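K.L.:
could you look at this predicted model? Sequence included:
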Amino acid sequence: MGLIPEQKITTALRMLAYGAVADQVDEIARMEKSTILKSLMRFCRAIESIYTAEYLRKPTHMDLERLLKKVEIRGFPGMIGSIDSMASFDTWIWHTFFGVPGAQNDPNVLTQSPVFNDILQGRAPKVTYEVSGRMYDGPYYLADDIYLRWSTFVKTVPRPRSAKEKHFGRCQEGCKKDVERCFGILQAHWAIVRGAARLFDVESLRSIMMTCIILHNMMVEDEYDYEAVDEYEPDMMNNSRTHMHNARQNDLIEHQWALKQAVHDNFWTDRHNSEFRTIFDNIPTFPPVE
């Protein structure tokens, strides 16, 4: 009797999820090593060809509306993700780019990536939002200080001095880490990404990574509760592109500081009213004088 499809799919998923090599799976699946590797690559190519259009799509209007609603609660209106991970707050990965040879830093990889092609060709999503009383057009990404000062980036303050700049730096880094945690989740679910995938050739590596990302997005779609209320409190504790970056960064600094002050003022107002009521309730009453 020949091999059934369930056997081949099981071996492929075991290699992806547990990072197992073919020698560790052959006895369980009762398959030859060459058949196991062939089944893995056929599975990856099938997932990639069928589901790429749906699970590695560009954000739709509904997707953008949901993303912008969430990030506005976090104090970053207009932000659609982190440029380092190209993922959103729900850890959905929107863009992948492979094939850059050798050791290269982030800006060099970015210049070879097609991520901003739509913006350069005038097909950027139409997003309008207000920060500290000033209107802005076009979304932006959170970025490290190594990137250029483009209008599509909001970077942290490299050497914060004032309390406002320090507070903004904490908020920017915290929001960026919330997005970039998708790398840890991806590696936890698909252990082949951590090391075993290095045994394959370049094209096989690309197909394996695409498959893991697509399956990761499927899990996000199935498990993430988009209707849940996001409980968030701010931490209590020279060109046109450069001008736009500086202006938006300064406005976001003011916006984050205003959120912090609002929480602080509400705290002391509630405490003052509570103490006043306590004092008023403890005032002794005396009988009327006859």
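P.N.:
It's in. On a predicted model such as this, the values are computed, not experimentally measured, just so you know.
K.L.:
contacts, neighbours, all on C-alpha from now
P.N.:
Noted.
K.L.:
give the contact list for residue 73.
P.N.:
Taking CA atoms under 8 Å, 6 or more residues apart in numbering as the criterion, residue 73 is in contact with 230, 232.
K.L.:
distance of it relative to residue 233?
P.N.:
Per CA to CA, to the nearest Å, residue 73 is found 9 Å from residue 233.
K.L.:
give me the residues contacting stretch 230-240.
P.N.:
Contacts of stretch 230-240 from elsewhere in the structure, counted by CA under 8 Å, 6+ apart, are 70, 73-74, 151, 167, 171, 256, 259-260, 263-264.
K.L.:
same question, stretch 203-220
P.N.:
With CA under 8 Å, 6+ apart as the test, stretch 203-220 has contacts from 16, 41, 44-45, 47-48, 51-52, 55-56, 90-93, 96, 98, 186, 189-190, 193, 197-198.
K.L.:
included below, for side-by-side comparison, is a second structure:
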Amino acid sequence: MGAVCNHDSYFVQKLDAFGVMGLLPEQKITAALRMFAYGAYADQVDEIARMGKSTILESLMRFFSVIESIYIAEYLRRPTNMDLERLLKKGEMRGFPGMIGSIDYMHWTWKNCPSAWQGAYGDRKGSKMFNNVLQRNAPKVTYYVNGHKYNGPYYLADGIYPKWETFVKTVPRPRSAKKKHFASYQEGCRKDVEHYFGILQARWAIVRGAARMFDLESLQSIMMTCIILHNMIVEDEYDYDVVDKYEPYTMKNSRTQIYCAHDTTEEPV
């Protein structure tokens, strides 16, 4: 609240035209957060916040704009070396050394998608140019698979992407046990990435229902604020010292290890 008030004087309590103290910053920010977190309409918040509908909507949009202006550089920054090391370690634990993400969920950050590179320069030349761009901007990664050394990271992708060395795609219609095993793991990792939007919907109900605003700038501010505040919560709650553990085939096991019982045995609950 202090950062918001310092950035935008709209949220600071001021005297109105009659010399009466206006709305508190707690009222304006609480009204915006209730609409943001619970998906409530302005009519559902006015009695709680004791504010008019138009003032609630103005507070909501100003809140989005302020959060985006203050924290976008910190919470929507590019990954640091520490972040990339953690992502690479998680990918290796899941069976994909050198993997830095899923390309399916990164369209919104791209100015030119891979299909545009392919269409403009052809498959072979487009692949080479895109790989050069990725290598210049990506971290230096070396990993081994089946005794072979590979340089450079890669993304997981589905069947709509071109056959480039920077994309590791699933196996369509796998028949052998080896290909079925690979397709299961590859699709499982991609599905984990795609579930992140479901986490945003569960945490911020404003993006779960129909769009509240009618212009693209407002919708973009809503989504950016969702991601920024989500990253704030992750940074506050994430334990960077804990060792991540992944159970293979958790949905197929009769007993999925979630945590160990607090008794004398080591049996998982």
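P.N.:
Looks like it arrived, so ask away. Everything numeric here is computed off the predicted structure, so don't read it as measured data.
K.L.:
just to revisit the earlier point, just the buried ones from the contacts of stretch 230-240 of structure 1, in PyMOL syntax?
P.N.:
Here is the PyMOL command that picks out the buried ones among these, judged by 16 or more other CA atoms under 10 Å:
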select buried, resi 70+74+151+167+171+256+259+260
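K.L.:
neighbours of the corresponding residue of structure 2 for residue 181 of structure 1, how many?
P.N.:
In structure 2, the residue paired with residue 181 of structure 1 is residue 195, using TM-score structural alignment. Using other CA atoms under 10 Å, residue 195 of structure 2 has 12 neighbouring residues.
K.L.:
dump the residue contacts of residue 195 of structure 2.
P.N.:
Neighbouring residues of residue 195 of structure 2 by CA under 8 Å, 6+ apart: there are none.
K.L.:
in the stretch 101-250 of structure 1, what residue spans correspond to strands?
P.N.:
Counting by DSSP state E, counting those that start in this stretch, the stretch 101-250 of structure 1 has these strands, from start to end: 128-131, 134-137, 140-143, 153-155.
K.L.:
just these: most buried one?
P.N.:
Per residue and on average, the most neighbours among the strands of the stretch 101-250 of structure 1 fall to strand 153-155, with a mean of 26 (mean count of other CA atoms under 10 Å).
K.L.:
okay, that strand sits on what stretch of structure 2?
P.N.:
Alignment note (TM-score structural alignment): strand 153-155 of structure 1 is matched to residues 167-169 of structure 2.
K.L.:
average distance between that stretch and structure 1?
P.N.:
After superposition onto structure 1, stretch 167-169 of structure 2 lies on average 1.0 Å away from the residues it aligns with, using mean CA distance after the TM-score superposition for structure 1.
K.L.:
turn the strands of the stretch 101-250 of structure 1 into a markdown table, including distance to residue 23 of structure 1.
P.N.:
Conversion of the strands of the stretch 101-250 of structure 1 to a markdown table gives the following (distance: least, CA to CA, whole Å):
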| stretch | distance to residue 23 of structure 1 |
| --- | --- |
| strand 128-131 | 55 |
| strand 134-137 | 55 |
| strand 140-143 | 42 |
| strand 153-155 | 46 |
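K.L.:
which one of the ones you listed lies nearest to residue 3 of structure 1?
P.N.:
When the strands of the stretch 101-250 of structure 1 are ranked by proximity to residue 3 of structure 1, the top entry is strand 140-143, at 47.9 Å, counting by CA to CA.
K.L.:
and the contacts of that closest one?
P.N.:
Contacts to strand 140-143 of structure 1, defined as CA under 8 Å, 6+ apart, come from residues 78-84, 151-156, 172, 176.
K.L.:
helices of structure 1, start to end?
P.N.:
5-18, 22-29, 33-55, 61-73, 106-112, 117-120, 163-180, 182-189, 202-223, 240-281 (DSSP state H).
K.L.:
among those helices, which is nearest residue 133 of structure 1?
P.N.:
Smallest distance to residue 133 of structure 1 across the helices of structure 1 (CA to CA): 8.5 Å, for helix 240-281.
K.L.:
quick one, that closest one and helix 163-180 angle?
P.N.:
On the basis of axes from the mean of the first three to the mean of the last three CA atoms, to 10 degrees, helix 240-281 of structure 1 is oriented at 100 degrees to helix 163-180.
K.L.:
alignment lookup: residue 154 of structure 2 to structure 1.
P.N.:
The pairwise alignment with structure 1 assigns residue 154 of structure 2 to residue 140, based on TM-score structural alignment.
K.L.:
tell me who's in contact with the closest residue to that match other than its chain neighbours.
P.N.:
For residue 140 of structure 1, ignoring the flanking residues on the chain, the nearest one in space by CA to CA, 6 or more residues apart in numbering is residue 152 at 4.4 Å. In this structure, residue 152 of structure 1 makes contact with 138-141, 245, judged by CA under 8 Å, 6+ apart.
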